[in-house]
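Peer 1: Okay, predicted coordinates and the sequence, questions at the end:
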Amino acid sequence: MIKLSVNLNKIATLRNARGGNIPNLLQVAIDVQKFGAHGITVHPRPDERHITYQDVYDLNSIITKELNIEGKPIKKFMKLVLDICPDQVTLVPDSKNVITSNSGWNTMFYQNLLTEKISQLKDHGIRTSIFLDPNPELVPYAAKTGADRIELYTGSFAIGYNKKKWDCINPYILTAKAALKNHMLVNAGHDLNLDNVSFLIQKIPNLVEVSIGHSLISDSLYMGLENAIQTYLKKILSSYL
């Protein structure tokens, strides 16, 4: 079964809006795991506008399933992940002045930088993934860095899904096939939801993990957190049928 990793950034955003500890990020992480998610994703940005670096240290003590830490490989981020040694680190460009991630790496241009950082991570036994736009030409350069996986940035897929889903999925299929050819597995994340995740799963070969945060947390406002997680898990499972 494709794994569901729940991104907790929106929980931290809500907490930070009032400056207290409601909702309690650690308790939500405990509950998300109890309710059936396969893992937790956090993305501490350089400006720490939602998940903070200290949050990640605190979360590490209560994670019993897979922990995926996303972020830009600046010095502070690298210290964090090498201190914690999570199951997976996903390297993301984190451009300045953007509301959320909106593009992947140019692996040809940043190959040397990514190779250096990934080498450090793999020396500590950490599985590595590179956030990538749906462009098969970038995959061989991603493979040369030594990364284990790519994470497909699915923002453009989510935008195009309701209009021309067959057109918008093609670059993802080709990129995933290129990953398979280069002996890499595929993760996916960004704006995935109950409407579009099944189609993605059905069409993408060697997809092993989806990271979902914004939509799942938003759905939980109506459905409740446990029911939302269970609904996403059922949706993922039904995608095979």
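Peer 2: Arrived safely, thanks for sending. Numbers count the residues shown, from 1 in each chain.
Peer 1: CA only for contacts and neighbour counts going forward, please
Peer 2: Will do.
Peer 1: can you tell me the distance between the two ends of stretch 90-97?
Peer 2: The straight-line separation of the ends of stretch 90-97 (Cα to Cα, to the nearest Å) is 20 Å.
Peer 1: whoops, I mixed them up, stretch 40-58
Peer 2: Across stretch 40-58, the terminal residues are separated by 13 Å (Cα to Cα).
Peer 1: can you check stretch 11-31 too?
Peer 2: 12 Å.
Peer 1: Skip the chain neighbours and tell me the closest residue to Pro44.
Peer 2: Spatially, and ignoring its direct neighbours in sequence, Pro44 is nearest to Ile51 (5.0 Å; Cα to Cα, 6 or more residues apart in numbering).
Peer 1: do you know how far the one you found is from Met1?
Peer 2: Distance check for Ile51 against Met1: by Cα to Cα, it reads 28 Å.
Peer 1: And for Met223?
Peer 2: From Met223 to Met1 the distance is 23 Å (Cα to Cα).
Peer 1: what about those two, which has more around it?
Peer 2: Neighbours of Met223 and Met1, each counted by other Cα atoms under 10 Å, are more numerous for Met223; the result is 14 against 11.
Peer 1: Over to the residue nearest the centre of the chain. Which of the three states is it?
Peer 2: With distances taken as Cα atoms, centre = their mean, the residue of the chain nearest its centroid is Ser211 (4.3 Å). In terms of secondary structure, Ser211 is strand; the call rests on DSSP: H, G, I helix; E, B strand; the rest coil.
Peer 1: residues touching it, list them.
Peer 2: Listed by Cα atoms under 8 Å, 6 or more residues apart in numbering, the contact set of Ser211 reads 4-7, 41, 187-190.
Peer 1: A further structure is provided below for comparison with the first:
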Amino acid sequence: MGTVRLSVNINKIALIRNSRGSNQPDLAQIARDCEAYGAQGITVHPRPDERHVRFDDLPVLKAVVTTEFNIEGNPDPRFLKEVTNVKPHQATLVPDGPQALTSDSGWDTVKYHDFLVDAIAQLHAAGTRVSIFVDADEHFVEGAKAVGADRIEFYTGHFAKDFLKNPAEAVKNHVQCAKLAVNLGLGINAGHDLNLKNLKYYADQVEGLQEVSIGHALVCDALYFGLQNTIQMYLRQLNQ
């Protein structure tokens, strides 16, 4: 297995910043530090209410990120306008409603075929690689290929929940869908509720995994272990 890249989602850092109405912590400096500590990418997910990462953070972060800048979100008109202006390395399309607390499912890539084709075309025109957030379902993986996505990002929330009961059963669909994705020529990312307990198992089992995006669990661990040490701990889980 090749190296699996770790992209650190800094949304929760932005949430802390916003709670005091100032620039502390400095999100740009956090991004620089995460990269200095070993992160191979920075992920943000600006939501319509801007409760954590704001749209005006995007150009600031694009200017300082030297690894890979990944912007997640639902491709509504504002998101597409802001992201195509910033031109990140990757855009990850997520089917969150405006009031969503967090991402909890992937796209029905068949039902939303035309909508996704249009969004992806706009992002490709800006030179941005596009990943589609999907559940581990072969039907939706095939649909991601049909709409022109470059990669898929497996939603791993259900895996993380079921991992504690039966790891092999929890990862089974991801293993099968990853093989299909590789055969279709799709890159593979993964994210949601991956942590120090389940990450190594997932990365070892899923063929072709290229990148994981981790925010909430990593920030929680950093409260105890420190940010630099925590990033190194996650990297060791991925690439032992």
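Peer 2: That came in fine, so what should we check first? All values reported here derive from a predicted model rather than from experimental measurement.
Peer 1: Trace the residue nearest to the centre of structure 1 over to structure 2, please.
Peer 2: For Ser211 of structure 1, the aligned position in structure 2 is Ser213, judged by TM-score structural alignment.
Peer 1: likewise Asn24 of structure 1?
Peer 2: If you follow Asn24 of structure 1 across to structure 2 using TM-score structural alignment, you land on Asp26.
Peer 1: Narrow the contacts of Ser211 of structure 1 to those in strands?
Peer 2: Mapping these onto strands (DSSP state E) picks out 4-7, 41, 187-189.
Peer 1: top of these by neighbour count?
Peer 2: Top of those by neighbour count (other Cα under 10 Å): Asn7, with 27 neighbours.
Peer 1: need the contact list for that one.
Peer 2: Counting by Cα under 8 Å, 6+ apart, Asn7 of structure 1 touches 40-43, 211-214.
Peer 1: Going through those residues, which ones are buried?
Peer 2: Among the contacts of Asn7 of structure 1, those that count as buried by neighbour count (16 or more other Cα atoms under 10 Å) are 40-43, 211-214.
Peer 1: what sits against the match of Asn24 of structure 1?
Peer 2: The neighbourhood of Asp26 of structure 2, defined by Cα under 8 Å, 6+ apart, consists of Arg17.
Peer 1: mind listing the strands for structure 1?
Peer 2: Listed in chain order, the strands of structure 1 (DSSP E) span 3-7, 39-42, 66-71, 88-91, 127-132, 149-153, 185-189, 207-212.
Peer 1: which residues of structure 2 does the first one align to?
Peer 2: Put plainly, it is strand 3-7 of structure 1. Under TM-score structural alignment, the counterpart of strand 3-7 of structure 1 in structure 2 spans residues 5-9.
Peer 1: for the second one, same thing?
Peer 2: The counterpart of strand 39-42 of structure 1 in structure 2, counting by TM-score structural alignment, spans residues 41-44.
Peer 1: Go through structure 1 and flag its longest helix.
Peer 2: Across structure 1, the helix with the greatest residue count (assigned by DSSP state H) is helix 155-181.
Peer 1: now it: how far from the chain's centre is it?
Peer 2: Shown here is helix 155-181 of structure 1, whose average C-alpha point lies 17 Å from the average C-alpha point of the whole chain (Cα atoms, centre = their mean, to the nearest Å).
Peer 1: by contact count, what packs against that helix?
Peer 2: Contact analysis of helix 155-181 of structure 1 by 3 or more Cα pairs under 8 Å, 6 or more residues apart in numbering; DSSP states H and E lists helix 139-144, strand 149-153, strand 185-189, helix 197-203 as its packing neighbours.
Peer 1: of those, which approaches Tyr161 of structure 1 most closely?
Peer 2: Judged by Cα to Cα, the one of those that comes nearest to Tyr161 of structure 1 is helix 197-203, at 9.2 Å.
Peer 1: quick one: the closest one to structure 2 mean distance?
Peer 2: Helix 197-203 of structure 1 differs from its equivalent in structure 2 by a mean of 0.6 Å after superposition (mean Cα distance after the TM-score superposition for structure 1).
Peer 1: Could you give me the buried positions within that helix?
Peer 2: Judged by neighbour count using 16+ other Cα under 10 Å, the buried positions of helix 197-203 of structure 1 are 197-201, 203.
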